[in-house]
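# Compute the structure for the input listed below.
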Amino acid sequence: MSYTLHPLKRQRLQRSELAVPGSNPGMIQKAADSDVDYIFLDLEDAVAPPDKVQARANIIEALNDIDWRGKGKTMSIRINGLDTHYMYRDVVEIIEQAGQHLDTILVPKVGVPADLYTVETMVSQIEEAMGFTHRIGLEALIETALGMANVESIAATPGRLEALHFGVADYAASNRARTVVIGGLNPDYPGDQWHFALSRMTVACRAYGLRAIDGPFGDFSDPDAYTASARRAAALGIEGKWAIHPSQVTLANDVFSPPEAEVTRARRILEELKKAEAEGRGAACLDGKMIDAASERMANNVLSVADAIAARG
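Here you go, the predicted structure:
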């Protein structure tokens, strides 16, 4: 093991993340009553330019009026891009007026580490001025060719950064990929055309202690395809996926929750290795298969998620 280690910055249960337009108060209330782990109230792509100011006001009202933590929700907002004139007002107005109810800020189209530095500076100043006692985290959307080219240096950004998300639609557009679907497989490509991007982003996350989250799947009328997409992401180490429709929340929760048999086996692995250690052995055998220190680390990964789900209730 390298002497240089970056432990997980912040553990949050993020199996499902529901995208909710800030311009639709009715959808915000429905999201609060859903079984989703994580919600981001959107100010960016889901909100038309004429509606952005009102969406900001709606989000402030919703953050203040709904007992999100009592409902077991982790709350985020997706601000507008740094290349727009909306972004600074998103940060200033929402944090000043409702920041005490906000857990993270999702920054879209991050291309270089300095993009996060800009937002971090603003958040730090507002938090200090408002006297907040909690620290608002940052999450970055990797959804451009520039962002993917710099994903390792973005992941290494010190400070508030907690997670990276893969934004498949804008990423496809940025790369001029020949597809017009969001997150689905392309029949002209022999396999999953998003595999490289997801894998590279996940490695960057795990190297620098961040959570790795998969983005949207556009065809909410096809639950089987959504589930297959989520399972492919989970196999790479992704720990959650966006839902753009309430029907996708249960699918994501199911895929990213370890099955009971997997949890039971993880506990047995730890028990057998503890016995082996007491006998002076570094490895053991369980059900005809060798287990060792690497097995212990994998088992602990499973149990950390299981414990977080149990704590949510």
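# Only C-alpha atoms from now on, for both contacts and neighbour counts.
Noted.
# contacting residues around the residue most central in space within the chain?
For the chain, the residue sitting closest to the mean C-alpha position, by Cα atoms, centre = their mean, is Ile213 at 3.7 Å. Counting by Cα atoms under 8 Å, 6 or more residues apart in numbering, Ile213 makes contact with 14, 163-166, 238-242.
# Which of the residues you listed fall within strands?
Restricting the contacts of Ile213 to those inside strands, with DSSP state E as the criterion, leaves 163-166, 240-242.
# what's the closest of the residues you listed to Leu273?
The shortest gap between Leu273 and any of the ones in strands among the contacts of Ile213 belongs to Gly240, at 29.3 Å (Cα to Cα).
# Would you confirm that the closest one contacts Arg12?
No. If you go by Cα atoms under 8 Å, Gly240 and Arg12 don't touch, sitting 10.5 Å apart.
# between these two, which one's more packed in?
Here Gly240 and Arg12 are compared on neighbour count by other Cα atoms under 10 Å; more neighbours surround Gly240, at 27 against 14.
# The residue nearest to the centre of the chain belongs to a strand?
Yes. Ile213 sits within a strand when classified using DSSP: H, G, I helix; E, B strand; the rest coil.
# ok, so of the contacts of Ile213, who is nearest Arg267?
Sorting the contacts of Ile213 by distance to Arg267 puts Glu239 at the head of the list, at 20.0 Å, by Cα to Cα.
# Distance check, the closest one against Leu303.
Glu239 sits 13 Å away from Leu303, taking Cα to Cα, to the nearest Å as the criterion.
# ok, those two, which is more surrounded?
Of the pair Glu239 and Leu303, Glu239 is the one with more neighbours under other Cα under 10 Å, namely 23 against 18.
# Let me see the contact set for Met122.
Shown in contact with Met122 (Cα under 8 Å, 6+ apart): 91-92.
# Using the three-state scheme, assign it.
Classified using three-state DSSP, Met122 is helix.
# picking that back up, of the ones in strands among the contacts of Ile213, which is the most crowded?
Among these, Lys241 has the most neighbours (other Cα under 10 Å), with 33 neighbours.
# Number of residues surrounding the residue lying closest to that one once chain neighbours are set aside?
Distances taken as Cα to Cα, 6 or more residues apart in numbering place Asp214 nearest to Lys241, at 4.5 Å, with adjacent residues excluded. Under the neighbour criterion other Cα under 10 Å, Asp214 is assigned a count of 28.
# Repeat that for the one 3 residues further on.
By other Cα under 10 Å, the residues close to Phe217 number 26.
# Packing partners of the strand or helix carrying Val20?
Of the helices and strands defined by DSSP states H and E, Val20 is found in strand 16-21. Applying 3 or more Cα pairs under 8 Å, 6 or more residues apart in numbering; DSSP states H and E, one finds that strand 16-21 contacts helix 25-32, strand 38-42, strand 240-243, helix 247-255.
# For the comparison step, fold the sequence that follows:
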Amino acid sequence: MSKTIRPRRSVLYMPGSNARALEKARTLPADALILDLEDAVAPDVKAEARDQVAAAVAAGGYGGRELVIRINALDTEWGHADLAAAIDAGPNAILVPKASRAADLEAVSRRVEEAGRTIALWAMVETPLALLNIREIAGCAAHSHAPLACFVMGTNDLAKETRARFVPGRAPMLPWLVTSVLAARAHGLDIIDGVYNDFRDEEGFRAECIEARDLGMDGKTLIHPAQVAAANEVFAPADAEVEQARRIIAAFEQPENRGKGAISLDGRMVELLHAEMAKRTVALAEAIGGTSE
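Reported below is the predicted structural model:
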């Protein structure tokens, strides 16, 4: 595989102002944690949250969990201080909110480069303008010091800005979600679905996870630890899927099949593209198996 596979099945928002939540996050089986300085933090505790998040990242103890700091936008009174603290803390990624143009990410990328650091960026896709500019935003994957690695869909903000309603199956949003998946894949990005607002509705949450998985997304952002287990299950390849993938790979490695573009396996035609898909399935399963709990 040309790109290292990193599981991002469950991406849990943690309010940066809640020291107890930041501590508890060290024990949760989420693949990634978004330590939030933006929406989840009231204006009068923004500075305190910034200090707590920076200290938590510096202290470590989160195992293999991917740590992402969501800053406030640079055009707010907190944005520049958030970005400076995030760069100093050195998380796995910095999540840029309200990223409506490539220039929004380029401004952050310049600051990372000026600091002599290399930190990946994630981008919130949460405005109508972001959807219209999704292709150029995805192109920020090419940045050297702060490459864009992941889209995070902000479906609540999109609903607010467009007046689209949340309905089962999310028909009003499907064109936006699919277009974002296409842009992400065209530039080698991962893409994480938006949150499900009722964490007590286990059936509805699971259904939306399945929908996002079937659309091609890598995982789901979460608002409560109770949602982690279902997301991890839905976005992981099933045992039977992994077993079949291994069989496809092994079949193409047989001496008589090397160099062939297609072979017959169990009475079905299997092409090289299926072997490449199989390799990714196995790589994801192995990466999940190696993730620290």
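# What does the TM-score come to for these two?
Aligned and superposed, the two chains score 0.92 in TM-score terms (TM-score structural alignment, normalised by the length of structure 2); 287 aligned residues with a Cα RMSD of 1.8 Å.
# Trp68 of structure 1: which of the helices and strands packed on strand 16-21 of structure 1 is closest?
Set against Trp68 of structure 1 and scored by Cα to Cα, these come closest in helix 25-32, at 6.8 Å.
# Would you mind giving the residues in structure 2 matched to the closest one?
Counting by TM-score structural alignment, helix 25-32 of structure 1 lines up with residues 19-26 of structure 2.
# and the matching stretch, which residues are buried?
Residues 19, 22, 25-26 are the ones in stretch 19-26 of structure 2 that count as buried (16 or more other Cα atoms under 10 Å).
# quick one: it to chain centroid distance?
Taking the mean C-alpha point of stretch 19-26 of structure 2 and that of its whole chain, the gap between them comes to 20 Å (Cα atoms, centre = their mean, to the nearest Å).
# go on, stretch 48-57 of structure 2?
Here the centre of stretch 48-57 of structure 2 is set off from its chain's centre by 22 Å, with Cα atoms, centre = their mean.
# Return the set of buried residues in it.
Residues of stretch 48-57 of structure 2 classed as buried by neighbour count (16+ other Cα under 10 Å): 49-54, 56-57.
# just stretch 163-183 of structure 2 next, same as before
Going by neighbour count (16+ other Cα under 10 Å), the buried part of stretch 163-183 of structure 2 is 173, 176-177, 180-183.
# just stretch 267-283 of structure 1 next, same as before
Residues of stretch 267-283 of structure 1 classed as buried under the neighbour-count rule (16+ other Cα under 10 Å) are 267, 269-270, 272-274, 276, 283.
# In structure 1, what residue corresponds to Leu121 of structure 2?
The pairwise alignment with structure 1 assigns Leu121 of structure 2 to Leu138, based on TM-score structural alignment.
# what about its match, distance to Ala293 of structure 1?
When Cα to Cα is applied, the distance between Leu138 of structure 1 and Ala293 of structure 1 equals 33 Å.
# between these two, which one's more packed in?
Regarding Leu138 of structure 1 and Ala293, a neighbour count based on other Cα under 10 Å identifies Leu138 as having more, with 22 against 14.
# what about the helix or strand hosting the more buried one, how far off from structure 2?
Assessed by DSSP H and E, Leu138 of structure 1 sits inside strand 137-142. Between strand 137-142 of structure 1 and the corresponding residues of structure 2, superposition yields a mean separation of 0.5 Å, by mean Cα distance after the TM-score superposition for structure 1.
# tell me the secondary structure for Glu44 of structure 1?
Secondary structure, three-state DSSP: Glu44 of structure 1 is coil.
# quick one: contacts for the alignment partner in structure 2 of it?
Structural alignment places Glu44 of structure 1 opposite Glu38 in structure 2 (criterion: TM-score structural alignment). Going by Cα under 8 Å, 6+ apart, Glu38 of structure 2 touches 70-72.
# Would you quantify the distance from Glu38 of structure 2 to Met153 of structure 2?
Spatial separation of Glu38 of structure 2 from Met153 of structure 2 under the definition Cα to Cα is 15 Å.
# Could you check how far Ser34 of structure 1 is from Gly209 of structure 1?
Relative to Gly209 of structure 1, Ser34 of structure 1 is positioned 29 Å away (criterion: Cα to Cα).
# for the contacts of Glu38 of structure 2, which one is nearest Phe166 of structure 2?
The nearest one, if we look at these relative to Phe166 of structure 2 and count by Cα to Cα, is Arg70, at 24.7 Å.
# May I have the residues that are in contact with the closest one?
The contact partners of Arg70 of structure 2, by Cα under 8 Å, 6+ apart, come to 34-38, 94-97.
# And the strands in the stretch 201-313 of structure 1, which stretches?
211-214, 240-243, 284-286, 289-291 (DSSP state E, counting those that start in this stretch).
# Dump those to CSV, plus distance to Asn150 of structure 1.
CSV is the format used below for those (distance: least, Cα to Cα, whole Å):
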stretch, distance to Asn150 of structure 1
strand 211-214, 16
strand 240-243, 22
strand 284-286, 41
strand 289-291, 37
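# all helices in the stretch 101-250 of structure 1, in order from the N-terminus.
With DSSP state H, counting those that start in this stretch, the ranges of helices along the stretch 101-250 of structure 1 come out as 113-130, 145-149, 151-155, 168-174, 195-207, 223-236, 247-255.
# if you compare those helices, which one is most tucked away?
Mean neighbours per residue, mean count of other Cα atoms under 10 Å, is largest over the helices of the stretch 101-250 of structure 1 for helix 151-155, with a mean of 22.
# Pull up the distance across stretch 160-169 of structure 2, start to finish.
18 Å.
# Any chance you could list what contacts it?
Contact partners of stretch 160-169 of structure 2, identified using Cα under 8 Å, 6+ apart, comprise 127-128, 158-159, 172-173, 208, 211.
# which ones are touching the residue lying closest to Met27 of structure 1 once chain neighbours are set aside?
Computed as Cα to Cα, 6+ apart, the closest residue to Met27 of structure 1 that is not its neighbour in sequence is Val20, at 6.6 Å. Contacts for Val20 of structure 1 were tallied using Cα under 8 Å, 6+ apart; they are 27-28, 31, 39-42, 244.
# how far away is Val20 of structure 1 from Gly26 of structure 1?
As it turns out, when the distance is counted by Cα to Cα, Val20 of structure 1 lies 10 Å from Gly26 of structure 1.
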